[in-house]
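Engineer: below are the sequence and a predicted model for it; my questions follow.
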Amino acid sequence: MAQKQKYRRTLNILEKSKKQSQFDYTEVFRHIRTNIEFSNVDNPIKSIAITSSQPGEAKSTTSMNLAFIFAAKYQKVLIIDCDLRKTMLHKYMKLSNSYGLTDALINYGKTHRFTDEYFQTYQHPSFSGLLYVLTAGIHVPNPSELLSSDTFKEYMKVLKQNFDFIIIDCAPIGAISDAIPVGNAVDGTIFVVSAKDTKRKDAAQCVDLLKRSNVNVIGSVLTKADSGSGSYHYYY
């Protein structure tokens, strides 16, 4: 019961947003989910990274909302905080960060065995199954090296075998390059652009950097844009 109350208090962004305006946020993210699913028919997208050019562009909010909407359809959905320098996901979701991704990677590097002890879970009536959360974990002095390691690549392959869909909240690519090795380990990357904060030149340079690094950029989400019927719209 306490878990459900915590969810209602901190996670029900879609319903709160819907009440604040006449714009149907749930339908927006459901539409994005459909576009992701059909972005590559021959090689279905089962894991995505979310990045942007700079902080404050609603990247993490987009990641969480997508996690909620995917959890409404799939049994086992996982959201990961890969912004290891500025760990925020656990704060937004009111979770502990005493253990998480860094701990899981250190353990996997030693044992090469998958364990679910580092995951936290959420349940909600709207979910088809469970939403799993892997927070950033303990601070490490070398985030880039950790995310570029063979251990991270192997661990991602194992995660894909154990979850129906994976969403990774990455650091902004305009600040550091961590989103590149993460993008190379997933099926596709979504680039978040803020209508109020992102400079066109910065966005173009960041997307170009991702593509030159062989990251599969499957689309963009536009946030903080006036749409007439609400304060949030998107393009994909």
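Structural biologist: Thanks, I have the structure now.
Engineer: every contact and neighbour count from this point should use C-alpha atoms.
Structural biologist: Noted.
Engineer: His31: neighbour count?
Structural biologist: Neighbour count of His31, defined by other CA atoms under 10 Å: 15.
Engineer: an error on my part: the question was meant for Lys16.
Structural biologist: Count around Lys16 with other CA under 10 Å applied: 13.
Engineer: same thing with Tyr132?
Structural biologist: With other CA under 10 Å as criterion, Tyr132 counts 21.
Engineer: now do the buried residues in the host helix or strand of Asp208.
Structural biologist: Assigned by DSSP states H and E, Asp208 falls within helix 200-212. By 16 or more other CA atoms under 10 Å, the buried positions in helix 200-212 come out as Ala203, Cys206, Val207, Leu209, Leu210.
Engineer: between those, which is closest to Phe191?
Structural biologist: The nearest member of the buried residues of helix 200-212 to Phe191, counting by CA to CA, is Val207 at 7.5 Å.
Engineer: contact partners for the closest one?
Structural biologist: Phe191, Val217 (CA atoms under 8 Å, 6 or more residues apart in numbering).
Engineer: hey, where'd the helices end up in the protein?
Structural biologist: 2-10, 13-20, 25-37, 59-71, 89-92, 101-111, 143-147, 150-162, 179-185, 200-212 (DSSP state H).
Engineer: need these in a markdown table with distance to Asp81, can you?
Structural biologist: Below are those laid out as a markdown table (distance: least, CA to CA, whole Å):
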| stretch | distance to Asp81 |
| --- | --- |
| helix 2-10 | 17 |
| helix 13-20 | 18 |
| helix 25-37 | 20 |
| helix 59-71 | 9 |
| helix 89-92 | 6 |
| helix 101-111 | 7 |
| helix 143-147 | 12 |
| helix 150-162 | 13 |
| helix 179-185 | 11 |
| helix 200-212 | 19 |
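Engineer: here's the one I want to compare it with:
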Amino acid sequence: AVNPTTVMGATKMLGERLCISRDHAKGSHETTISCVRFGNVLGSRGSIIPLIRNQIKNGDSVTLTNEEMRRFFMSISDAANLVLKSMVLAQGGEIFVLKMPVVLIKDLLEVLIEEFAPKFRKDPNSIKMEKIGPRVGEKLNEDLISPIEFEYCYETDDMYIVFPPLALNSKHPSSKDFSMYRKVKVDKDFNYSTIDKIPLGKEGIRKILECLNLNDV
């Protein structure tokens, strides 16, 4: 987790730190320990889609905390593939982050209303959107890599890999092989955040949802 504002976010950050430190301290043990960072997994248990589906089914207003809220999204298969690919590439101590589309939550809710309302024999225009304000600790934008981490960040076509600082020291026992990756070249103030990305748009959201069976979420 990057810049956590909640207890859950802080525990994720500590979990990463513990795993990375444990890999560094493993000595002659062969176990390789690395981490992955997820975006919001569409269609997973507890995700936004089942919540909105039930609100529409019950004829309730669809709740929105802020019209400008943005999030990174990935599918369940994206999440599984990230884990599997990371297991193949891991040398120890890395954090693997998928390159993901950014979605404006308001656009997502509008698309879900258009998709779900007819399934429950409701007029999409009859489903209202209610602004309820942000929850405690909820951020307007989502960060997945901090500016400091980009100093140690490499990439492939579909993911970023954040290495621990000691991995860059070729004379240190914890040094890693970067030959299969490209070094990320960014401004010093850059971070991997939804605030820096153009939202996907409603048509792009529909294409993502086509890969999901909305009746099962």
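Structural biologist: Arrived safely. Every value quoted in this text rests on a predicted model; they were computed, and no experiment measured them.
Engineer: TM-score for this pair?
Structural biologist: For this chain pair, the superposition-based TM-score is 0.22 by TM-score structural alignment, normalised by the length of the second structure; 81 aligned residues with a CA RMSD of 5.7 Å.
Engineer: related to what we said a few turns ago, and the helices of the first structure: which comes nearest Tyr122 of the first structure?
Structural biologist: That would be helix 2-10 among the helices of the first structure, by CA to CA, at 7.2 Å.
Engineer: any idea of the angle that closest one forms with helix 13-20?
Structural biologist: Here helix 2-10 of the first structure runs at an angle of 40 degrees relative to helix 13-20 (axes from the mean of the first three to the mean of the last three CA atoms, to 10 degrees).
Engineer: counting by contacts, list what helix 2-10 of the first structure packs against.
Structural biologist: strand 120-122 (3 or more CA pairs under 8 Å, 6 or more residues apart in numbering; DSSP states H and E).
Engineer: what comes into contact with the strand it packs on?
Structural biologist: With CA under 8 Å, 6+ apart, strand 120-122 of the first structure has contacts from Gln3, Lys4, Tyr7, Leu130, Leu131, Tyr132, Val133, Leu134.
Engineer: tell me the one among those residues nearest to Tyr108 of the first structure.
Structural biologist: For these, the nearest to Tyr108 of the first structure is Leu134 (14.2 Å; CA to CA).
Engineer: measure that closest one to Glu37 of the first structure for me?
Structural biologist: 23 Å (CA to CA, to the nearest Å).
Engineer: more neighbours, the two?
Structural biologist: Taking neighbours as other CA under 10 Å, Leu134 of the first structure and Glu37 compare with Leu134 leading, 25 against 14.
Engineer: number of residues surrounding the spatially closest residue to the more buried one that is not a sequence neighbour?
Structural biologist: Nearest residue to Leu134 of the first structure in three dimensions, chain neighbours excluded: Ile80, at 4.7 Å (CA to CA, 6 or more residues apart in numbering). A count of nearby residues for Ile80 of the first structure, using other CA under 10 Å, gives 24.
Engineer: what does Met64 of the first structure give?
Structural biologist: For Met64 of the first structure, using other CA under 10 Å, the count is 23.
Engineer: which non-adjacent residue is nearest it?
Structural biologist: Met64 of the first structure sits nearest to Ile79 (CA to CA, 6+ apart), 7.6 Å away.
Engineer: quick check: longest strand in the second structure by residues?
Structural biologist: strand 70-75 (DSSP state E).
Engineer: host element of the closest residue in space to Arg37 of the second structure that isn't next to it in sequence?
Structural biologist: Using CA to CA, 6+ apart and skipping the chain neighbours, the partner closest in space to Arg37 of the second structure is Val97 (5.2 Å). Per DSSP H and E, Val97 of the second structure falls inside strand 95-98.
Engineer: state the distance from Glu130 of the second structure to Ile48 of the second structure.
Structural biologist: Counting by CA to CA, the separation of Glu130 of the second structure from Ile48 of the second structure is 15 Å.
Engineer: pick out whichever of those two has more residues nearby.
Structural biologist: Ile48 (17 against 13).
Engineer: tally of neighbours for Lys19 of the first structure?
Structural biologist: Lys19 of the first structure, neighbours per other CA under 10 Å, totals 12.
Engineer: now the element after whichever helix in the second structure runs longest, going C-ward?
Structural biologist: Identified as the longest helix of the second structure according to DSSP H is helix 7-24. The first helix or strand that comes after helix 7-24 of the second structure along the chain, using DSSP H and E, is strand 35-37.
Engineer: closest one of the buried residues of helix 200-212 of the first structure to Thr62 of the first structure?
Structural biologist: Ala203 (16.9 Å).
Engineer: you'd agree the closest one is up against Leu210?
Structural biologist: No. Using CA atoms under 8 Å, Ala203 of the first structure is not in contact with Leu210, being 10.7 Å away.
Engineer: pretty sure Glu16 of the second structure contacts Asp23?
Structural biologist: No. Applying CA under 8 Å as the test, Glu16 of the second structure and Asp23 come out as separate, 10.7 Å apart.
Engineer: out of the helices of the first structure, which gets nearest to Ser47 of the first structure?
Structural biologist: helix 150-162 (7.4 Å).
Engineer: you'd agree Tyr160 of the second structure is in a strand?
Structural biologist: Yes. Tyr160 of the second structure: assigned to a strand according to DSSP: H, G, I helix; E, B strand; the rest coil.
Engineer: give the contact list for it.
Structural biologist: So Tyr160 of the second structure contacts Phe96, Val97, Leu98, Lys99, Cys153, Tyr154 (CA under 8 Å, 6+ apart).
Engineer: now render these as a markdown table, adding distance to Met74 of the second structure and neighbour count.
Structural biologist: Formatted as a markdown table, the contacts of Tyr160 of the second structure follow (distance: CA to CA, whole Å; neighbours: other CA atoms under 10 Å):
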| residue | distance to Met74 of the second structure | neighbour count |
| --- | --- | --- |
| Phe96 | 14 | 26 |
| Val97 | 11 | 23 |
| Leu98 | 9 | 25 |
| Lys99 | 9 | 19 |
| Cys153 | 21 | 24 |
| Tyr154 | 21 | 19 |
